[in-house]
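1. got a sequence here, can you build the structure:
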Amino acid sequence: MAARRCGCQRVGRCLGSTVCGAACPTSSPASILAPMTPMAEQALTAGRRRFLATLAAVAAASGVGARAAPAATRLTRIGVQLYTVRDLLQRDFEGTLARLAAIGFREVEFLGYYGRSPQAVRAALDTAGLDAPSAQVPIEAARTDWPRVLEAAHLTGHKYLVVGWLPEQERGTLDGYRAAADLFNRAGEQARSAGIRFAYHNHDFEFARMEGRIPYDVLLERCDPRHVAFEMDLYWITKGGQDPLAYFARWPGRFPMVHAKDSAGPPAHRMVEVGAGIIPWRAIFARREQAGIQHCFVEHDQPADPLASVRASYAYLRHLEF
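-> The predicted structure follows:
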């Protein structure tokens, strides 16, 4: 009686009876060395063709192949800058955090602790199931109280401390921006030694040309990437007349955080919820790896209804495919 053909013969290579469990004619030295009959060769060739045809069909059905489009990606962790809900936090701190978590937010960025200690803030975050990877601080904190601020950041669980505003008297010249960059480098080096990253958040004034230069470019050039990151506010850079995608390409990896709020367009650039304006969100997040984006915080500076505003922005970003 002829031995049963094992499945591995169909691809022209036998792995032996220990794999297929059948009496395999090619598992012995004699059968390996013996010449194949014309009929057997035809059967093997036909089997190979059937296998390859099946493999091609499976690949086509599953989208596998050199020309297959990559699977769409969505944001999985979306945060909110708490400045948007500042009035609600003043009235009900713990309850507001809980409502943000119920919307679907997993991260928040602080701008002040609303009279609470770092330990109390951390406890409220834990109760709500939220993380706070970032907090914005005034520039004076980096000058006068930096060790205490770094300690508070550790207690609360922040990974980033962000200077969110450069005072007007310090940005009248490019030398003012250079001095700010030097301060950022010093503060960033101290922060890095403490296991925290320093970052700077832009508005639109950094993009107004001065002495033939864009001040934001001066900051990027002078700040040491080892010590200073940048939190790009996508609304303000748009209002400032610049393209965030161009900055991602020119300064890759420098923007681990972004603020997401939209612009209704020129000339007034009225602030609107994410997805209701002109900012190309799909293109921006398609470049997230180039930019270095790790955290996205939705925001609206003056919302008519803060919770409705952040809920709308969250819903848009949560379903955005890129």
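
2. going by C-alpha atoms from here, please, whenever you check contacts or count neighbours.
-> Fine.

3. which helix runs longest in the chain?
-> helix 38-62 (DSSP state H).

4. which secondary structure elements does that helix contact?
-> Judged by 3 or more C-alpha pairs under 8 Å, 6 or more residues apart in numbering; DSSP states H and E, helix 38-62 is in contact with no other helix or strand.

5. quick one more, to check against the first:
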Amino acid sequence: MKKLALLLFSLCLGFAASAQEVGIIMGTARDYMRTGDVESTLIRLKNLGITKLEGAGSRNMPREEYKALLDKYGFDVVCGGTSFEQLQSEEAIEKIIENLKFFEAEYAVCYWIPHNGDDFTFEDIKKGVEVFNKAGKQFAEAGISFLYHAHGYEFRVYPGPGTMYDYMLEHLDPRYCNIEMDVFWMRNPGQNPAELMRKYPGRFPITHLKDRMIGSVDNLNGRQDPQRNVVLGEGDVNIAEVMKAARETGVKYHFIEDESSRTGVQLPMHLAFLRGLDLDRQALDYSVERFHKALVDADSVTLSYLTAEELTYGHSSGAIENKSIFKEALLSGKSDFSRIDFSKPDIHIKGDVAWVRGNMDADLVGNNGSTSNVKLKILYVWVKEKESGYWKLLARQAVR
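-> A predicted model of the protein is given here:
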């Protein structure tokens, strides 16, 4: 019976995460590690449905012995940390690469850019960009992806557009460096983590999931009382919206991090909250909404992003277009929507395929500028890409 319950729990958690894997950064297991028994800790984590870990090594045993236990219980090390100082030495990076490959990890992560107290300057961010791009290239050549974990002090203004965080994202080469988004530390300086994901889609392959106690005071110093880490869904980060945005923008892994003294008690509660989210439906619903907005706005970038290369787009007249003809007709004005209302869509999801039915009430603009109303019944077929987790429109058919 216990095995059946564990299987059902794992299946439910897998459904909630789907293309996004949910694990923990190993510091979150510190309450379970107080006895020093690594094996019993791993068994406990496995019984919670956790198999993905951040942290390439154990302080309690040689790495060969630790790796053998990870393999025995089916754990995968996804990433491991490095320091800013190590990133400035090719020899140090080679040692990090060797260790990450030993653990079969995909990512290396730097968690801090050194600076003087609370005085984080534009020179500091420029230095960070330079170091990360150079080190990231060395990691990339070895088959390891490199990430920077921001802590919120990067959102200061500088003599340029936006904040230093914007400068950083614009100047980090995405081939060599992307971001591990800690959603707590993005909320702490007053930012909206979900909006950041949507502003820079594809730049955040990994998150740290943690929630911040309601009433916490924002600051730009990358600091907060660790006791303000609360159960996911109970704070002011809006974890449900974060998970929805993550599904839309290609996040691959989520690692729960809890820095409070209650981590042992809160970890099962974090997992229970995530298990209850219907993320696939939320992400698909949002993708349909964005698709219709892109039709009205003639937004070529979004239309490309939301449609599969094999798109077959059927009109109520019987005409069928492929992706290039569909986009050309819309962008040239041959097909010009000024308003679309798609009411009460009926969404069904089966694995990586979904179909959406609904009634469309739309206004079309003719060549002479006149507007005509059309009412259509629409069937959409969407597919979820395995590589990115994005929902993309594969087929559409309209009838009057």
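
6. overlay them and tell me the TM-score.
-> Once superposed, chain against chain, the TM-score is 0.72 (TM-score structural alignment, normalised by the length of structure 1); 249 aligned residues with a C-alpha RMSD of 2.1 Å.

7. hang on, the earlier thing: the longest helix of structure 1: what's the following helix or strand?
-> Remark: after helix 38-62 of structure 1, the chain's next helix or strand is strand 79-81, criterion DSSP states H and E.

8. so where is that next one in structure 2?
-> Mapped onto structure 2 using TM-score structural alignment, strand 79-81 of structure 1 covers residues 23-25.

9. kindly report the same for stretch 180-192 of structure 1.
-> Against structure 2, stretch 180-192 of structure 1 falls on residues 128-140 (TM-score structural alignment).

10. ditto for stretch 235-249 of structure 1
-> Going by TM-score structural alignment, stretch 235-249 of structure 1 sits over residues 184-198 in structure 2.

11. just the endpoints, please. Distance across that stretch?
-> Start and end residues of stretch 184-198 of structure 2 are separated by 17 Å (C-alpha to C-alpha, to the nearest Å).

12. tell me the buried residues in that stretch?
-> 184-189, 191-194, 196-198 (16 or more other C-alpha atoms under 10 Å).

13. beyond the helix or strand residue 285 of structure 2 falls within, next helix or strand please.
-> In the assignment (DSSP H and E), residue 285 of structure 2 maps to helix 279-297. Next helix or strand after helix 279-297 of structure 2 toward the C-terminus (DSSP H and E): helix 300-306.

14. ok, and for that next one, which residues are buried?
-> 303, 304, 306.

15. what's the neighbour count on the residue lying closest to the first one once chain neighbours are set aside?
-> Using C-alpha to C-alpha, 6 or more residues apart in numbering and skipping the chain neighbours, the partner closest in space to residue 303 of structure 2 is residue 294 (6.2 Å). Here the number of neighbours of residue 294 of structure 2 (other C-alpha atoms under 10 Å) works out to 19.

16. also the one 3 residues further on?
-> Burial measure for residue 297 of structure 2: 16 neighbouring residues, criterion other C-alpha under 10 Å.

17. the residue nearest to residue 293 of structure 2 when sequence neighbours are not counted and residue 357 of structure 2: what is the separation?
-> Spatial nearest neighbour of residue 293 of structure 2, excluding adjacent residues (C-alpha to C-alpha, 6+ apart): residue 340 at 7.8 Å. As judged by C-alpha to C-alpha, residue 340 of structure 2 and residue 357 of structure 2 stand 15 Å apart.

18. again with residue 27 of structure 2
-> Counting by C-alpha to C-alpha, the gap from residue 27 of structure 2 to residue 357 of structure 2 is 45 Å.

19. quick one: the host helix or strand of residue 242 of structure 2 to helix 279-297, angle?
-> Element membership of residue 242 of structure 2, judged by DSSP H and E, is helix 239-249. Here helix 239-249 of structure 2 runs at an angle of 60 degrees relative to helix 279-297 (axes from the mean of the first three to the mean of the last three C-alpha atoms, to 10 degrees).

20. what about helix 239-249 of structure 2, how far off from structure 1?
-> The superposed helix 239-249 of structure 2 is, by mean C-alpha distance after the TM-score superposition for structure 1, a mean 2.5 Å from where its aligned residues fall in structure 1.

21. who touches that helix?
-> Contact with helix 239-249 of structure 2 is made by 20, 183, 193-195, 197-198, 201-202, 209, 211, 232-233, 277, 279-280, 282-283, 287, 389-391, as judged by C-alpha atoms under 8 Å, 6 or more residues apart in numbering.
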